[in-house]
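Asks: below are the sequence and a predicted model for it; my questions follow.
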Amino acid sequence: MDALLVSTGLVALAEIGDRTQLLAFLLAARFRRPVPIILAILAATLANHAAAGALGAWLTSIMEPQALRWVLGVSFLAMAVWILVPDKIDDSAPPMSRYGVFATTFLAFFIAEIGDKTQIATVALAAQYQALTMVVIGTTLGMMIANVPAVLLGDRFAHKLPVKVVHAVAAAIFATLGVATLLGAGSGLGF
């Protein structure tokens, strides 16, 4: 249950102001069709985070526990710093609206998540908790918690969030996980 709750909370916080949330705002404004946008975000996130979680689970099988502990601890600390860097949308991306709302949103979200903070966090959380299904469900739920309101409420909602405060809280949680991991938390999990 910890894997689900931590994964959900961390990703929901990390996603506030993230480029995929900005992308959700843009897609909602452009297409004005929330249901296919939300379904595509769900499908893209599940696909992306399942692959990331599988990578995290695989890492636990090939790395020695001590090495994995250091990699995870440093990864969580790096995430704490990275989360404080604001994201922006790359305006040079070609428009894909000819593919329809669902396909455009799916492709845009799947590609935007490659190498994104939440994908890296999913790898680390899956390795940390060794609970692939719970982590993928949690990180996906966290993405939906952050992005569904973005789709439904658009710009009116974006300007009312204290993004810097939310990012600071998420960074503190990642830093705490990093320090705890480096100090041996999770040793009962095999590292």
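Replies: That came through fine. Residues are numbered from 1 along each chain as shown.
Asks: from here on, contacts and neighbour counts on C-alpha atoms
Replies: Noted.
Asks: enumerate every residue touching the residue nearest the centre of the chain.
Replies: Centroid-nearest residue in the chain: residue 118, 2.3 Å away (criterion: Cα atoms, centre = their mean). With contact taken as Cα atoms under 8 Å, 6 or more residues apart in numbering, residue 118 is in contact with 11, 14, 15, 139.
Asks: ok, it to residue 183 distance?
Replies: Distance of residue 118 to residue 183, given as Cα to Cα, to the nearest Å: 24 Å.
Asks: related to what we said a few turns ago, which strand or helix spans the residue nearest to the centre of the chain?
Replies: helix 117-129 (DSSP states H and E).
Asks: ok, longest helix in the protein?
Replies: helix 34-62 (DSSP state H).
Asks: ok, and here's another one to check against it:
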Amino acid sequence: MEAFLVSTGIVALAEMGDKTQLLALLLAARFRKPWPIVAGIFVATIANHALAGAVGAWVNTVLGPDVLRWVLGLSFIAMAAWMLVPDKADDLDSGNAPRFGVFGTTVVVFFLAEMGDKTQIATVMLAAQYNPYWVVVGSTLGMMLANAPVVWFGDAITKRVPIRIVHIVSAMVFAALGVAALWPQS
């Protein structure tokens, strides 16, 4: 249960103001078809985070517990610093015409945008520490909690949510997890 709750919370926080959340907003504004966009985000997230969970599980088998503790702790602290650098909508390109329809375009673009993203890296790190299945389920839920409302309610949400404060809180959560991972185990 801890893996599920931690993954859900971390990914939902990390996704606030992230490039994939901005992509969700751009797709919603462009296509104005929320259901295929949300379904596409869901499918892309499951595929991406299942891959990340498998990598995290593999990392757990390759590294010894002491090395893994240091890698995880330092990675979480690095994620805390990364959270303070907001993504910009200029980095995104949603393409011209929806060659594969709204759903297919969303799956492809969202999957690619999520590669190497904060939330994917967080999923790898969490899967190395916890049960990968529950990490993937939790991180997928966190992604949906952050992105589905943006697709449905768009600008109204982004104007009311203080993204800078969310980034600072997220950074503090990642830093605390990093320190906790580095803290000597008794």
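Replies: Sure, I can see it. Here the structure is a predicted model, which means the values were calculated and not measured.
Asks: what angle sits between the longest helix of structure 1 and helix 117-129?
Replies: On the basis of axes from the mean of the first three to the mean of the last three Cα atoms, to 10 degrees, helix 34-62 of structure 1 is oriented at 40 degrees to helix 117-129.
Asks: show me the strands in structure 2, by range?
Replies: With DSSP state E as the definition, structure 2 shows no strands.
Asks: which residues in it form helices?
Replies: Going by DSSP H, structure 2 shows helices at 2-15, 19-31, 34-62, 65-83, 101-114, 118-129, 132-153, 155-160, 163-182.
Asks: can I get the ones you listed in CSV with distance to residue 89 of structure 2?
Replies: Formatted as CSV, those follow (distance: least, Cα to Cα, whole Å):
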stretch, distance to residue 89 of structure 2
helix 2-15, 14
helix 19-31, 6
helix 34-62, 17
helix 65-83, 16
helix 101-114, 12
helix 118-129, 16
helix 132-153, 14
helix 155-160, 13
helix 163-182, 14
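Asks: neighbours of residue 160 of structure 1, how many?
Replies: 8 (other Cα atoms under 10 Å).
Asks: scratch that, residue 50 of structure 1
Replies: Residue 50 of structure 1, neighbours per other Cα under 10 Å, totals 23.
Asks: tell me who's in contact with the residue lying closest to residue 143 of structure 2 once chain neighbours are set aside.
Replies: Nearest non-adjacent residue to residue 143 of structure 2, counting by Cα to Cα, 6 or more residues apart in numbering: residue 12, 5.6 Å away. Counting by Cα under 8 Å, 6+ apart, residue 12 of structure 2 touches 139, 141, 142, 143, 144, 145, 146.
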